[in-house]
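A.B. asks: Prediction below, plus the sequence it came from.
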Amino acid sequence: MKELLVSVIDNDFSSQAVYDLSGNHILIYENDDTAWVEKSPLQGIRSHGTICASILAEAMSRHIHLIGYSCSGRDGKVALEKVCMALQDNIKKITRLSLHEHRQ
């Protein structure tokens, strides 16, 4: 079965809270101003992004990989430039996934 990658972009997420709410895992990236790096799980933060990702994770089938991009600016609000960077990074991930599946 073909695997799909679903991305959620918001200002903040807690991978632990997504798991606690939905029983599913989410890999979360944040930008350190040079690259997207895996974000360590935050305990218990139930932000807008966490709730939305949990709903999506609970509703999706098991062959879908859920990733999140935490796009907070210095003020804690969503930073437009980081959203654009997240979209570009997501396109790269989708392209790599497609090329990998095509080779198999």
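C.D. replies: Happy to help now that I have it.
A.B. asks: CA atoms for contacts and neighbours, from now on please.
C.D. replies: Fine.
A.B. asks: And the strand or helix carrying residue 67, what's buried?
C.D. replies: Using DSSP states H and E, residue 67 maps to strand 64-70. Going by neighbour count (16 or more other C-alpha atoms under 10 Å), the buried part of strand 64-70 is 65, 66, 67, 68, 69, 70.
A.B. asks: my guess is the third one meets residue 28, correct?
C.D. replies: This means residue 67. Yes: contact criterion C-alpha atoms under 8 Å: residue 67 and residue 28 qualify, at 5.6 Å.
A.B. asks: try this one next to it:
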Amino acid sequence: MALYGINNSINGFRNDMNGLKKVIYSIKNSINGINNAIVKATYGIKNSIYGLNNVIYGLNNAIYGLSNAIYGFNGIRNAINSYISLKKHPLHVFTNTLKIIIKYM
């Protein structure tokens, strides 16, 4: 009878150890899942930052484009003014043209 009781105790201990193993595996899997979630969240945040950077670069490029357009319109205006000046005062055209060239160099 005593041996039967000892055997049952050993089997019970084995079952407890198997249960403990399952708990440890479950905790390990939970930790891996949390780590994966953190890694994915980090990549998501990083990609969001890259996306925002691209938006900022795009806005910068748009501002440069507008600035270049303004320079272009100023160039057209200067050309028209030079043409008008040429009709009125042919002598001043050369000096006005030099002033414009020096201004934009």
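C.D. replies: Perfect, thanks for sending it. Predicted model only: the values in this text are computed from it and were never measured.
A.B. asks: Any idea what the TM-score comes out to?
C.D. replies: Here the TM-score for the pair of chains, by TM-score structural alignment, normalised by the length of structure 1, is 0.25; 30 aligned residues with a C-alpha RMSD of 2.7 Å.
A.B. asks: follow-up on the earlier one: now flag whichever of the buried residues of strand 64-70 of structure 1 is closest to residue 98 of structure 1.
C.D. replies: Closest approach to residue 98 of structure 1 among the buried residues of strand 64-70 of structure 1 (C-alpha to C-alpha): residue 65, at 13.6 Å.
A.B. asks: if we can go back for a sec, now the buried residues of strand 64-70 of structure 1 in JSON lines, with distance to residue 17 of structure 1?
C.D. replies: Formatted as JSON lines, the buried residues of strand 64-70 of structure 1 follow (distance: C-alpha to C-alpha, whole Å):
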{"residue": "65", "distance to residue 17 of structure 1": "17"}
{"residue": "66", "distance to residue 17 of structure 1": "14"}
{"residue": "67", "distance to residue 17 of structure 1": "14"}
{"residue": "68", "distance to residue 17 of structure 1": "13"}
{"residue": "69", "distance to residue 17 of structure 1": "15"}
{"residue": "70", "distance to residue 17 of structure 1": "14"}
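A.B. asks: Closest one of the residues you listed to residue 9 of structure 1?
C.D. replies: residue 69 (4.8 Å).
A.B. asks: how near is residue 70 of structure 1 to residue 94 of structure 1?
C.D. replies: According to C-alpha to C-alpha, to the nearest Å, residue 70 of structure 1 and residue 94 of structure 1 sit 18 Å apart.
A.B. asks: do the same with residue 9 of structure 1
C.D. replies: Residue 9 of structure 1 sits 15 Å away from residue 94 of structure 1, going by C-alpha to C-alpha.
A.B. asks: Between those two, point out the one with more neighbours.
C.D. replies: Ranked by neighbour count (other C-alpha atoms under 10 Å), residue 9 of structure 1 and residue 94 place residue 9 first, with 22 against 14.
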